[in-house]
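Novice: Here is the input, now give the coordinates:
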Amino acid sequence: MIDYLMDDNDDLLIVNGDFVRGEGNRQQQRKLLLAEKGEYKQAPLATVGTFQFLNDEGDVAGEDLLREIRLRFIQDGIDIKGMGFENGFLNISGDYAK
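Specialist: I've put the predicted structure just below:
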């Protein structure tokens, strides 16, 4: 999906005085991961709320996080090919279904 792109600080990306437009799928996935539940009033349950999972204690938090990511990404139309933690990083392979 073509969208207005944002920088790493979630500010609109501007180059030579113009807003930058481009492929926004990864940007949308990032928003779903980082936004807390209820942050988007029009769809309060659409996001993952990753930071809440990271604040939880215990081994179950990682499994619960992966389950929540899978549910919310599928709900948003993302076809997930694979997902898991590798060397402390979350890796998600998938894109929006065509």
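Novice: When you work out contacts or count neighbours from here on, use the C-alpha atoms and nothing else.
Specialist: Will do.
Novice: right, and residue 2 touches residue 27 too?
Specialist: No: with contact defined as Cα atoms under 8 Å, residue 2 does not reach residue 27; the gap is 10.7 Å.
Novice: Could you count how many residues lie near residue 44?
Specialist: 12 (other Cα atoms under 10 Å).
Novice: for the closest residue to it other than its chain neighbours, what are its contacts?
Specialist: Closest residue to residue 44 apart from its sequence neighbours, by Cα to Cα, 6 or more residues apart in numbering: residue 38 at 3.9 Å. For residue 38, the contact set (Cα atoms under 8 Å, 6 or more residues apart in numbering) comprises 44-45, 47.
Novice: again with residue 35
Specialist: 47-50 are the contacts of residue 35 under Cα under 8 Å, 6+ apart.
Novice: helix/strand/coil for residue 92?
Specialist: strand (DSSP: H, G, I helix; E, B strand; the rest coil).
Novice: Please report how far it lies from residue 80.
Specialist: 7 Å (Cα to Cα, to the nearest Å).
Novice: To compare against the first, here's the next sequence to fold:
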Amino acid sequence: MEDLLLTEDYDLQIKNGDFVIGDSQEQSVELLLLAKPGEFKKNPEAGCDILSAKNGVIDRFLDREIRVQLDADGFQLENLSITEKGIDISGKYK
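Specialist: Below you'll find the model as predicted:
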């Protein structure tokens, strides 16, 4: 999946005066995990608000929320692992 790429600060990447386009799969998943519901105007129900789980309880609700959101976004999940050290996701967009 190709789209506009963002910098580490979530700003548009610009190279030689033009937008950078490339594989945006990881970027799309990251943005979906970070976004709070209501931040995407076209899809207000989208977003996992993963930062709210920081230093909190990691439970089955978080696992289910991530799975539901990724599926709704068209992401075919192969593996999801949530630990104290982070989240490991593998799969691809349909």
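Novice: Work out the TM-score between the chains.
Specialist: With the length set by TM-score structural alignment, normalised by the length of structure 2, the two chains reach a TM-score of 0.88; 94 aligned residues with a Cα RMSD of 1.7 Å.
Novice: that older thread, looking at the contacts of residue 38 of structure 1, which is nearest residue 23 of structure 1?
Specialist: Residue 23 of structure 1 has its nearest neighbour among the contacts of residue 38 of structure 1 in residue 47, at 20.2 Å by Cα to Cα.
Novice: neighbour-wise, which of residue 2 and residue 27 of structure 1 wins?
Specialist: The neighbour comparison of residue 2 of structure 1 against residue 27 (other Cα under 10 Å) goes to residue 27, with 17 against 9.
Novice: ok, now how distant is that one from residue 73 of structure 1?
Specialist: Residue 27 of structure 1 is 13 Å from residue 73 of structure 1, by Cα to Cα.
Novice: doesn't residue 80 of structure 1 fall inside a helix?
Specialist: No: counting by three-state DSSP, residue 80 of structure 1 is not found in a helix; it is strand.
Novice: That one -> structure 2?
Specialist: Residue pairing (TM-score structural alignment): residue 80 of structure 1 is matched to residue 77 of structure 2.
Novice: what's around the residue nearest to that match when sequence neighbours are not counted, how many residues?
Specialist: Closest residue in space to residue 77 of structure 2, ignoring its immediate chain neighbours: residue 91 at 4.5 Å, by Cα to Cα, 6+ apart. Counted by other Cα under 10 Å, the residues lying close to residue 91 of structure 2 total 14.
Novice: how deep is residue 73 of structure 1 tucked in, by neighbour count?
Specialist: Going by other Cα under 10 Å, the residues that sit close to residue 73 of structure 1 add up to 22.
Novice: With residue 30 of structure 1 instead?
Specialist: Burial of residue 30 of structure 1, expressed as a neighbour count using other Cα under 10 Å, amounts to 13.
Novice: Next: residue 5 of structure 1.
Specialist: 19.
Novice: and what of residue 49 of structure 2?
Specialist: 18.
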